[in-house]
Each structure stands twice: as structure tokens, then as C-alpha cells.
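Colleague: Need the 3D shape of this:
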Amino acid sequence: MKKTLLFLSAITLFLAACGGSSSETSSSSSTTSTPTEAPKTAMEPGQLLIAKSDCVGCHHKENKLIGPSYQDIAAKYPATEENISLLAGKIIKGGKGVWGPVPMTPHSKITDADAKLMTKYILSLKK
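Modeller: Below you'll find the model as predicted:
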């Protein structure tokens, strides 16, 4: 009697462990196709260029890393065409001394148009 009860208990546990996945899969597949999911917001062109570059190694949107945060840059420079050109030039040519002793490495492969898009996005983060 004890062996039968033990055997039935083992089978029940085995079926419970294995059987639950089939109903879970069908319910999860129906939830992933629901149209009520919020659409992902598209990144701005300058933000996308920054995400694809090595900028995130030294800069962060809100916090100082090796270089200043993007919000600190936006607070320091008004969004004028003159500043956009100046900062785009610094992205391409590099710079030193403005934010401390660590120089910003040049990014000569970034075009002037892309650097300006990046700069416009950074300056748009002004609080």
C-alpha cells in the first residue's frame, strides 16, 4: 500500500511539473500579440547617433562620468547656432580644459551634420 501511494505521488508530481508548461505557453503567446501594448517611442536622430557611438563610455544623460553629463552641457550652453557649431567641432576635433583635466578624444569619423544633430539633442535636454 505504501509503495502504491509513493508511486502515485511521484507520478502526480511528475505530471504537474511537466504538464504546466503547455497551458502556460498558449496563454503567453496570446498575451504577446495583444494590441494593448504601448508602442515604443522612437529615438530622436541625435539621440540615436549618440547611442550608436562611443559617447556613452564617458557621458551620461544625467550624471557626470568621465566627462560632463549631457544636462550639464545643456545648462552651460544656450542652444544657438554658434554653440551648436562650436560643440559639433569639439565632438569631431576633441577638446580639453573646459570640464577638467581629462581631454575629450576626437571623433574624426563623425560628419559635421551628424555632430550637429548630436549637439542639438544634447542642448535640448536643458532643464
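
Colleague: Could you use CA atoms for every contact and neighbour count after this?
Modeller: Will do.

Colleague: Which stretches in this protein count as helices?
Modeller: Remark: helices assigned in the chain by DSSP state H are 2-32, 45-52, 70-76, 81-93, 112-123.

Colleague: Pick the most buried one from these.
Modeller: With neighbours taken as mean count of other Cα atoms under 10 Å, the helices of the chain reach their highest mean count in helix 112-123, at a mean of 21.

Colleague: The structure of the following sequence is requested for comparison with the preceding one:
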Amino acid sequence: MIKAAYRSAVCAYFLMFLLPVVISMAACKEEKKEKRAPRKQVDYIKKIEGPSDSIPASIAQRGEVLVAYADCYECHKKTARFIGPAFEDIAKRYPVNDGYIKLLGLRIINGGSGAWGNVVMRPHPNLTQEDAETMAKFILSLKKE
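Modeller: The predicted structure is shown next:
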């Protein structure tokens, strides 16, 4: 008999005090969801304008092989952003010319950060400048006109 009275008291306490609190908390969550502004899509590519040259298919294929044998695919994908930017996004940003090919080759060798946010690219000091530039040519060959 005491247990039944105790259960009744607990149920009454729940209905009188806790249930309104739970309902109001749920209502607040719904209000917050409605008040949120849609998140802006930030364009992180920041395209650099300039004339572009063409890259011969044989050089692009050689660069693709070098990329496959290096550790590039641990952080990059061809079409989707992963840890680092997608190769296609890199191709969208930079014009295809000798200056940017040399710059990207140096970035592949020395590593760096800041160009694509806070992600740090590891250095690849065992690559030659020629191989790094060939890899950069492959990446820039993915540019879609």
C-alpha cells in the first residue's frame, strides 16, 4: 500500500513539475532551429585570373603516375575535397603557365599552409623540381574550360 502511494506521488510530481520543463525545453529547441540563418557557402577556390597554356597529354600522364606513386592521395582526391583541396579545385584556381607550375612544384617539395585554409601540407623533399612540376602539370591538366 505504501508503494502504491509512493508511485502516485512520483507520478503527480512528474506531471506537475518535470513534464512542463521537458515540454518547454523541446519548444525552445524548435524555436532555435527556426531562427538559424542558412549557412553561407564560402567559395574557397579564389580563382587567379591569367592566360593558360595547354599541357600535352603525355606529360599529364607521366604526372599522374608520379602522383599515384607519391603519398598525394592520402590527403587529396581528384574531384572531392578531402583533407586538402581536390585536384580539380587546384586546377580551377591557378592558370596554366610556367610561373604557377614552378610555384606549385615548390609547394609540393616544401609543403606549406594558408593557401587553402588551416590545413598543412607535408613537405616532399625527396622529389626533384622536375618531378614536382610534372605532378603540378597533371593537376593543372584537370582544368575544365
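
Colleague: So Gln129 of the second structure versus Ile90 of the second structure, what's the distance?
Modeller: Distance, Gln129 of the second structure to Ile90 of the second structure, by Cα to Cα, to the nearest Å: 19 Å.

Colleague: got it, and Cys75 of the second structure?
Modeller: 13 Å.

Colleague: What of Gly99 of the second structure?
Modeller: Using Cα to Cα, Gly99 of the second structure is found at 15 Å from Ile90 of the second structure.

Colleague: Equivalent analysis for Ala70 of the second structure, please.
Modeller: To Ile90 of the second structure, Ala70 of the second structure is 18 Å away according to Cα to Cα.

Colleague: cool, Ala12 of the second structure as well?
Modeller: From Ala12 of the second structure over to Ile90 of the second structure the distance is 64 Å, taken as Cα to Cα.

Colleague: same thing with Ala80 of the second structure?
Modeller: Distance of Ala80 of the second structure to Ile90 of the second structure, given as Cα to Cα: 11 Å.

Colleague: what does Asp98 of the second structure give?
Modeller: Applying Cα to Cα to Asp98 of the second structure and Ile90 of the second structure gives a distance of 15 Å.

Colleague: what does Phe82 of the second structure give?
Modeller: 13 Å.

Colleague: Residue in the second structure paired with Leu86 of the first structure?
Modeller: In the second structure, the residue matched to Leu86 of the first structure (TM-score structural alignment) is Leu103.

Colleague: And Cys58 of the first structure, by the same measure?
Modeller: Counting by TM-score structural alignment, Cys58 of the first structure corresponds to Cys75 in the second structure.

Colleague: That match contacts Val67, correct?
Modeller: No: checked against Cα atoms under 8 Å, the pair Cys75 of the second structure and Val67 is beyond contact range at 11.7 Å.

Colleague: that older thread, and the match of Cys58 of the first structure, how many neighbours?
Modeller: Neighbour count of Cys75 of the second structure, defined by other Cα atoms under 10 Å: 15.

Colleague: Just give the number of residues close to the nearest residue to it once chain neighbours are set aside.
Modeller: Nearest residue to Cys75 of the second structure, sequence neighbours excluded (Cα to Cα, 6 or more residues apart in numbering): Ile83, at 4.9 Å. Counted with other Cα under 10 Å, residues neighbouring Ile83 of the second structure total 14.

Colleague: ok, now which ones touch Ile83 of the second structure?
Modeller: Residues near Ile83 of the second structure by Cα atoms under 8 Å, 6 or more residues apart in numbering: 75-76, 119.

Colleague: Kindly provide the distance from the residue positioned nearest the centre of the first structure to Ala115 of the first structure.
Modeller: Residue closest to the average C-alpha location in the first structure (Cα atoms, centre = their mean): Ala51, at 6.9 Å. Applying Cα to Cα, the value for Ala51 of the first structure to Ala115 of the first structure is 13 Å.

Colleague: residue ranges of the strands in the second structure, please?
Modeller: Applying DSSP state E to the second structure gives strands spanning 112-114, 117-121.

Colleague: Fine, thanks again, bye for now.
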